[in-house]
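1. Provided below for reference: sequence and predicted model.
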Amino acid sequence: MPNTKKPDSSRRSERSRQAIFAATRAMISEAGYGKVSIEAIAARAGVGKQTIYRWWPSKGTLIFDSILALSEDAEGQGIALPDTGDIEADLKLVMRATVAEFADPDFERPIRALTTEIINDLDLVTQYQEKLARPMDDAKKARLRSAQQAGQLAADADLDLVLEVLYAPLFQRWLHRSGPLTAEYADALVDITLRAFRP
């Protein structure tokens, strides 16, 4: 008896979406943002460019979603920082992982391309804040509040300022390529931040 089961269009769409994301990240890593076009991404992913334009209005939004998709495996579990009860150890673990990501060319090039786009695209800024930056900051501040309750951070510490002191130098060094991104550098940022905000 012939198989009359209809193809699962949602599964096919998801395969296409993942292929587009993979092609986007790979092409930016290989050629850089300026040399990548929607047409080239479509060809590499094996889809029509109309498919891409139906889902994403611009190259910037596609790049953003392709980066956001990297963390989709953790979806449903929520974003959370490690909490061993030792804020210094936990922050050093997180900062070392962050430094390693920014030093990895496969991660760094799409992020740099996204950063370039964000400067000129207010709609993309809004998406970035709502989908990525704010949830990440909320998770970080939840861990810092736990440290405050344990007496490891000053009870009156401004948590937004704590995050700026911790992350801004890293971002500045990465953005301007002004120094190496190492585990030792990550540890130093944690040490300086905790020295400033301990009780």
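-> Sure, I can see it. Numbers count the residues shown, from 1 in each chain.
2. all contacts plus neighbour counts: C-alpha atoms, from now on.
-> Will do.
3. point me to the helix or strand that includes the residue nearest to residue 69 when sequence neighbours are not counted.
-> Excluding the flanking residues, the one nearest residue 69 by CA to CA, 6 or more residues apart in numbering is residue 21, at 7.7 Å. Residue 21 belongs to helix 9-31 when assigned by DSSP states H and E.
4. can you spell out which helices and strands pack onto that helix?
-> When contacts are defined as 3 or more CA pairs under 8 Å, 6 or more residues apart in numbering; DSSP states H and E, helix 9-31 packs onto helix 38-45, helix 59-68, helix 105-120.
5. residue contacts, the residue nearest to residue 69?
-> 62, 63, 65, 66, 69 (CA atoms under 8 Å, 6 or more residues apart in numbering).
6. scan these and report the most crowded one.
-> Neighbour tally across the contacts of residue 21 (other CA atoms under 10 Å): the maximum, 23 neighbours, falls on residue 63.
7. and the helices and strands packed on helix 9-31, which is most packed in?
-> Of those, the one with the most neighbours on average (mean count of other CA atoms under 10 Å) is helix 59-68, at a mean of 20.
8. residue 103 reaches residue 181, doesn't it?
-> Yes. Using CA atoms under 8 Å, residue 103 is in contact with residue 181, at 6.2 Å.
9. between the two, who's got more neighbours?
-> The neighbour comparison of residue 103 against residue 181 (other CA under 10 Å) goes to residue 181, with 20 against 16.
10. nearest residue to the more buried one other than its sequence neighbours?
-> Per CA to CA, 6+ apart, closest to residue 181 is residue 99, 5.7 Å.
11. check contacts around residue 100.
-> Applying CA under 8 Å, 6+ apart to residue 100 gives the contacts 181, 182, 183.
12. nearest to residue 26, of these?
-> Nearest to residue 26 among those, counting by CA to CA, is residue 181 at 22.5 Å.
13. ok, and here's another one to check against it:
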Amino acid sequence: MVTQPGKPAPDTTRRSERSRRAIYEAALALVGEVGYPKTTVEGIAARAGVGKQTIYRWWGSKADVLLEAFLDLGEQAAEAAGQVPYAIPDTGDLAADLKAVLRATVDELLDPRYDAPSRALTAEGLVNEQLGREFVAKLLEPNLRLYADRLRSAQDAGHVRADVDPRIALELFVSPLAQRWLQRTGPLSYEYTDTLVDYALNGLAPR
């Protein structure tokens, strides 16, 4: 490409990042408004103000777009809260660390930007096997691994019984929160998640 003398070349990196952000926002907004089945690559492209070919250049399907948009949303939320995205702190105080992460999770679940598209994707993942597998592999499993790793660290420090299975133990506080959010069986609050941690750890403490 030839540029005019004295004029800088267009910054394609910045333009691509703007397009990517617009696509993320469009995908999350659409799936929240019309649901996953009615969300299309064409609709995302039109709302984002980009060509359909731009989306297919970066992603293979609308599921790929939505899952990546979700990951990005989580990173932005963590950074805004001054936290490291997709990390659980290890201060030596297991209860405090778990309570901090679950409080941040409550904030995320109560955020309308997250709630509507997350419910749409979760519901669709129950009937769409491929999407369900990708949802677990890209979003759920990495987070569960972090909880398991933190519990193993607590085992090494003698704060959790050695015979405890971390993958089962994490369900004591992660699963009730997810159930309450999905089925709206009660309010989400810091008090609720703090209590989950207290109840769980009382059962995990060394005898």
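-> On my side now, so go ahead. Just so it is clear, the model here is predicted, and its values are computed rather than measured.
14. superposed, what's their TM-score?
-> Remark: TM-score between the superposed chains equals 0.84 [TM-score structural alignment, normalised by the length of the first structure]; 197 aligned residues with a CA RMSD of 2.6 Å.
15. before we move on, back to that, the residue nearest to residue 181 of the first structure matches what in the second structure?
-> Residue pairing (TM-score structural alignment): residue 99 of the first structure is matched to residue 106 of the second structure.
16. its match and residue 100 of the second structure, how far apart?
-> Residue 106 of the second structure is 10 Å from residue 100 of the second structure, where distance means CA to CA, to the nearest Å.
17. now do residue 93 of the second structure
-> From residue 93 of the second structure over to residue 100 of the second structure (counting by CA to CA), the distance is 11 Å.
18. ok, these two, which is more surrounded?
-> Legend: neighbour count by other CA under 10 Å for residue 93 of the second structure and residue 100, higher for residue 100 (16 against 11).
19. element containing the more buried one, please.
-> Using DSSP H and E, residue 100 of the second structure falls in helix 94-109.
20. whereabouts in the first structure does stretch 169-184 of the second structure align?
-> Against the first structure, stretch 169-184 of the second structure falls on residues 162-177 (TM-score structural alignment).
21. now that stretch: how far from the chain's centre is it?
-> 15 Å (CA atoms, centre = their mean, to the nearest Å).
22. show me which positions of it end up buried.
-> Going by neighbour count (16 or more other CA atoms under 10 Å), the buried part of stretch 162-177 of the first structure is 162, 165, 166, 167, 170, 174.
23. I'd like the distance between the closest residue to the second one other than its chain neighbours and residue 154 of the first structure.
-> It stands for residue 165 of the first structure. Excluding its sequence neighbours, the residue lying closest to residue 165 of the first structure (CA to CA, 6+ apart) is residue 193, at 6.2 Å. As for residue 193 of the first structure, its distance to residue 154 of the first structure is 12 Å (criterion: CA to CA).
24. what about the counterpart of residue 89 of the second structure in the first structure, how many residues nearby?
-> The alignment partner of residue 89 of the second structure in the first structure, by TM-score structural alignment, is residue 82. Neighbourhood size, residue 82 of the first structure [other CA under 10 Å]: 15.
25. and what of residue 135 of the first structure?
-> Applying other CA under 10 Å, I find that residue 135 of the first structure has 15 neighbouring residues.
26. OK, contacts around it?
-> Contacts of residue 135 of the first structure by CA under 8 Å, 6+ apart are residue 79.
27. contact partners of stretch 188-200 of the second structure?
-> Here stretch 188-200 of the second structure has contacts from 95, 98-99, 102-103, 106, 110, 169, 172-173, 177, 180-181, using CA under 8 Å, 6+ apart.
28. contacting residues for residue 201 of the second structure?
-> Contacts of residue 201 of the second structure (CA under 8 Å, 6+ apart): residue 95.
29. which SS class is it?
-> Under the three-state scheme (DSSP: H, G, I helix; E, B strand; the rest coil), residue 201 of the second structure adopts helix.
30. mind checking what it lines up with in the first structure?
-> Using TM-score structural alignment, the equivalent of residue 201 of the second structure in the first structure is residue 194.
31. now do residue 122 of the second structure
-> Using TM-score structural alignment, residue 122 of the second structure pairs with residue 115 in the first structure.
32. ok, its match to residue 109 of the first structure distance?
-> Look at residue 115 of the first structure and residue 109 of the first structure: by CA to CA, they are 10 Å apart.
33. returning to what we had before: tell me which of the contacts of residue 100 of the first structure you also see in the second structure.
-> Retained in the second structure (both residues aligned by TM-score structural alignment, their matches' CA atoms under 8 Å) from the contacts of residue 100 of the first structure: not a single contact.
34. what about residue 187 of the second structure, distance to residue 85 of the second structure?
-> 25 Å.
35. of the two, who's got more company?
-> Regarding residue 187 of the second structure and residue 85, a neighbour count based on other CA under 10 Å identifies residue 85 as having more, with 16 against 9.
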